[in-house]
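Visitor: here you go, sequence then predicted model.
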Amino acid sequence: MKKKLLIVATVCASLFVVAPAVSVSAAEVESESQVQTIQNDDIGIAPCADEIVTKFRLYKKTKLQYRRWNQTRGYWVDKDWIDLN
């Protein structure tokens, strides 16, 4: 416990010695504001969510079925085909 108190006291004392020696000055700022323009050529559209596509099929020429495909990641969302009728 005494070692921790001694370390904290040493750090605080060193800050009091070093702090007045460091001079902080602010840089001058121009009064005119600079406007940064963004060109649309550099910006691309990036989807945040997965793109889900619904695929349909006619099973045995009688049943209409659908299944969802994850276009972004390349796998079926649904395990089996789902009857629409």
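Guide: Noted; the coordinates are in hand. Residues are numbered from 1 along each chain as shown.

Visitor: rest of the way, CA atoms for contacts and neighbours
Guide: Will do.

Visitor: in which helix or strand does K3 reside?
Guide: In this structure, K3 sits in helix 2-18 according to DSSP states H and E.

Visitor: skip ahead from that helix and say which helix or strand is next.
Guide: That would be, after helix 2-18 and using DSSP H and E, strand 52-59.

Visitor: tell me which strands and helices the following helix or strand past that next one is in contact with?
Guide: The helix or strand immediately downstream of strand 52-59 is strand 63-70, counting by DSSP H and E. Here strand 63-70 touches strand 52-59, strand 75-76, strand 82-83, going by 3 or more CA pairs under 8 Å, 6 or more residues apart in numbering; DSSP states H and E.

Visitor: got another, please set it beside the one above:
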Amino acid sequence: MHALKELQQTILETSKKLDSIKSPTFLIQGSLDDSLYKESTSIIYQQVKTETKQLKWYEQSGHIITLGEEREQVCEDVCAFLDSLSW
């Protein structure tokens, strides 16, 4: 229970600082995930203050996208996003 309370506190503190994120941001979300997580992703997308941001939905994925059947597509999409940036 202690770890859960610490996690909740970290989430609360982080959510208050989203508007300080100015780096390019790529958010991924599984369509089969719980609605609470879907809502969180939308909030993060709206609050980050970068002009370079993208939200990608994966129709056949749940919460742990990187271990699901769309994991290869996730890797390709992350690489494409990173390649699109001016380094």
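Guide: Structure's in. What do you need? Here the structure is a predicted model, which is why all the values come from computation and not from measurement.

Visitor: fetch the TM-score of the aligned pair.
Guide: With the length set by TM-score structural alignment, normalised by the length of the first structure, the two chains reach a TM-score of 0.19; 32 aligned residues with a CA RMSD of 4.3 Å.

Visitor: hey, where'd the strands end up in the second structure?
Guide: For the second structure, applying DSSP state E gives strands covering 25-30, 53-58.

Visitor: mean neighbour count and distance to Q9 of the second structure added to those strands, as JSON lines?
Guide: Conversion of those to JSON lines gives the following (neighbours: other CA atoms under 10 Å; distance: least, CA to CA, whole Å):
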{"stretch": "strand 25-30", "mean neighbour count": "18", "distance to Q9 of the second structure": "22"}
{"stretch": "strand 53-58", "mean neighbour count": "14", "distance to Q9 of the second structure": "25"}
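
Visitor: could I get those in TSV, plus columns for distance to I43 of the second structure?
Guide: Formatted as TSV, the strands of the second structure follow (distance: least, CA to CA, whole Å):
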stretch	distance to I43 of the second structure
strand 25-30	11
strand 53-58	11
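
Visitor: and the ones you listed: which comes nearest A80 of the second structure?
Guide: With CA to CA, the closest approach to A80 of the second structure among the strands of the second structure belongs to strand 25-30: 10.5 Å.

Visitor: counting contacts, what elements does the closest one pack onto?
Guide: Using 3+ CA pairs under 8 Å, 6+ apart, strand 25-30 of the second structure is in contact with helix 35-47, strand 53-58.

Visitor: name the residues of the first one that come out as buried.
Guide: So the one you mean is helix 35-47 of the second structure. K38, I44, Y45 (16 or more other CA atoms under 10 Å).

Visitor: residues near V74 of the second structure, how many?
Guide: Using other CA atoms under 10 Å, V74 of the second structure is surrounded by 19 other residues.

Visitor: right, I'll leave it there.
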